[in-house]
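Trainee: structure for this input, please:
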Amino acid sequence: MKRLIFVNGTMGVGKTSTCKELLGILQPSVFLDGDWCWYMNPFRVTDETKHMVESNICFLLNNFLSCSEYENVIFCWVMHQESIINNLLKKLNLTNVEVYKITLSASKEALTQRIKKAIENGERTFDVLQRSLDRLPLYQEQEMHTSHIDVSNISPVQAAKEIAAMLGA
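Mentor: This next block holds a predicted model:
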């Protein structure tokens, strides 16, 4: 049976880094970062672009799920509302697929430290810090019906190992 692993969390919490590590642990696997479907210039969030991005994500995930070469399909994206996850899942062919939903969270202090480092390295812009902190409460356990991993004091490698253990891998 295939596994579809959804990883969500606020900006800068370490979703992409964790999923890249998970890609190396779970084999054979494929990884899609939802942000890759948003690379556009100018960046515009409208009903039309949101629909396009979600359609592209579902198209790719369905193709990965139907490909016999992969046992594990790893997907990460901000997904700050449970309804986003559920809307995507409704559009996927989940026959013979186990779905895992995992939220990465961090303390305000740890998240601030991570994002400030990313800003210093030119990987993020300063405006991301406040937006990410503002969204942090949306990922609380009572808000998201997902498995939660606090990554405040662990590396992406350690987070990936925790996810692999959850999957029995």
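
Trainee: rest of the way, CA atoms for contacts and neighbours
Mentor: Fine.

Trainee: packing partners for the longest strand along the chain?
Mentor: The longest strand of the chain (DSSP state E) is strand 97-105. Other elements packing on strand 97-105 under the criterion 3 or more Cα pairs under 8 Å, 6 or more residues apart in numbering; DSSP states H and E are strand 2-8, strand 147-150.

Trainee: with mean neighbour count added, can I get these in a markdown table?
Mentor: Shown next, in a markdown table, are the helices and strands packed on strand 97-105 (neighbours: other Cα atoms under 10 Å):
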| stretch | mean neighbour count |
| --- | --- |
| strand 2-8 | 22 |
| strand 147-150 | 16 |
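
Trainee: nearest to residue 127, of these?
Mentor: Relative to residue 127, the nearest member of the helices and strands packed on strand 97-105 by Cα to Cα is strand 2-8, separated by 20.1 Å.

Trainee: next, the structure of the following sequence, for comparison with the previous one:
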Amino acid sequence: MTNKPACPPDDLTAVVAPGRAFEMCFTSTPRGARLARRPAAHRLDTWGIPYGGGPHEAVALVVGELTANAVRHGHVSGRDFHLRLYVTGPAAAVVRIEVTDTRAERTPPRPEALRAADPEARGLVIVAGLASRWGRHARSGGPGKTVWAECAAATPLV
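Mentor: Next up is the predicted model:
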């Protein structure tokens, strides 16, 4: 786990609520994926999406699935994955999760092509069920991809 992200975020055009953004790089290992869930869950709580609530659990599960997929399907030896979590808009109630890895040749299926019967896509089926929208795009500035999801936070955050 590193304190400063070595890899830049991809989508800088989103309107991020002040004080409601978190990003960090983690080692591309199962331990890194586990470690990524903890600060994400803590941030959600500090942003007013409390532990134990449905929205908190949904976002935490999506973070877990996307980080696990980055390790399992996007691992490149010696390269970290990048987690970015933020709330969009000044009074919006949408949490966006972005996980970027550096492996370009293994991309997840597009949302419209997702098949629940595919054992490789089980985690994305969970993401699709919890997120209001999700997708993927190429990583800007280098090889790799970003898989993202947006989840409702139930009520506008103040």
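
Trainee: for the two chains, what TM-score is obtained?
Mentor: The TM-score (TM-score structural alignment, normalised by the length of structure 2) is 0.32; 88 aligned residues with a Cα RMSD of 5.2 Å.

Trainee: residue 84 of structure 1 is nearest to which of the helices and strands packed on strand 97-105 of structure 1?
Mentor: strand 2-8 (10.6 Å).

Trainee: the closest one to strand 97-105, inter-axis angle?
Mentor: Strand 2-8 of structure 1 runs at 20 degrees relative to strand 97-105, counting by axes from the mean of the first three to the mean of the last three Cα atoms, to 10 degrees.

Trainee: quick one: list the elements packing against the helix or strand containing residue 70 of structure 2.
Mentor: Per DSSP states H and E, residue 70 of structure 2 falls inside helix 54-74. Packed against helix 54-74 of structure 2 by the contact rule (3+ Cα pairs under 8 Å, 6+ apart) you find helix 30-46, strand 80-88, strand 94-101, helix 122-130, strand 145-152.

Trainee: which one is residue 58 of structure 2 nearest to, not counting chain neighbours?
Mentor: residue 130 (6.1 Å; Cα to Cα, 6 or more residues apart in numbering).

Trainee: these two touch, right, residue 36 of structure 2 and residue 30?
Mentor: No. Counting by Cα atoms under 8 Å, residue 36 of structure 2 sits too far from residue 30 to count as a contact (9.9 Å).

Trainee: higher neighbour count, those two?
Mentor: Higher neighbour count among residue 36 of structure 2 and residue 30: residue 36, with 25 against 15, using other Cα atoms under 10 Å.

Trainee: check contacts around the more buried one.
Mentor: 26, 63, 64, 67, 83 (Cα atoms under 8 Å, 6 or more residues apart in numbering).

Trainee: make it 10 Å
Mentor: For residue 36 of structure 2, the contacting residues are 1, 23-27, 30, 60, 63-64, 67-68, 81-83, by Cα atoms under 10 Å, 6 or more residues apart in numbering.
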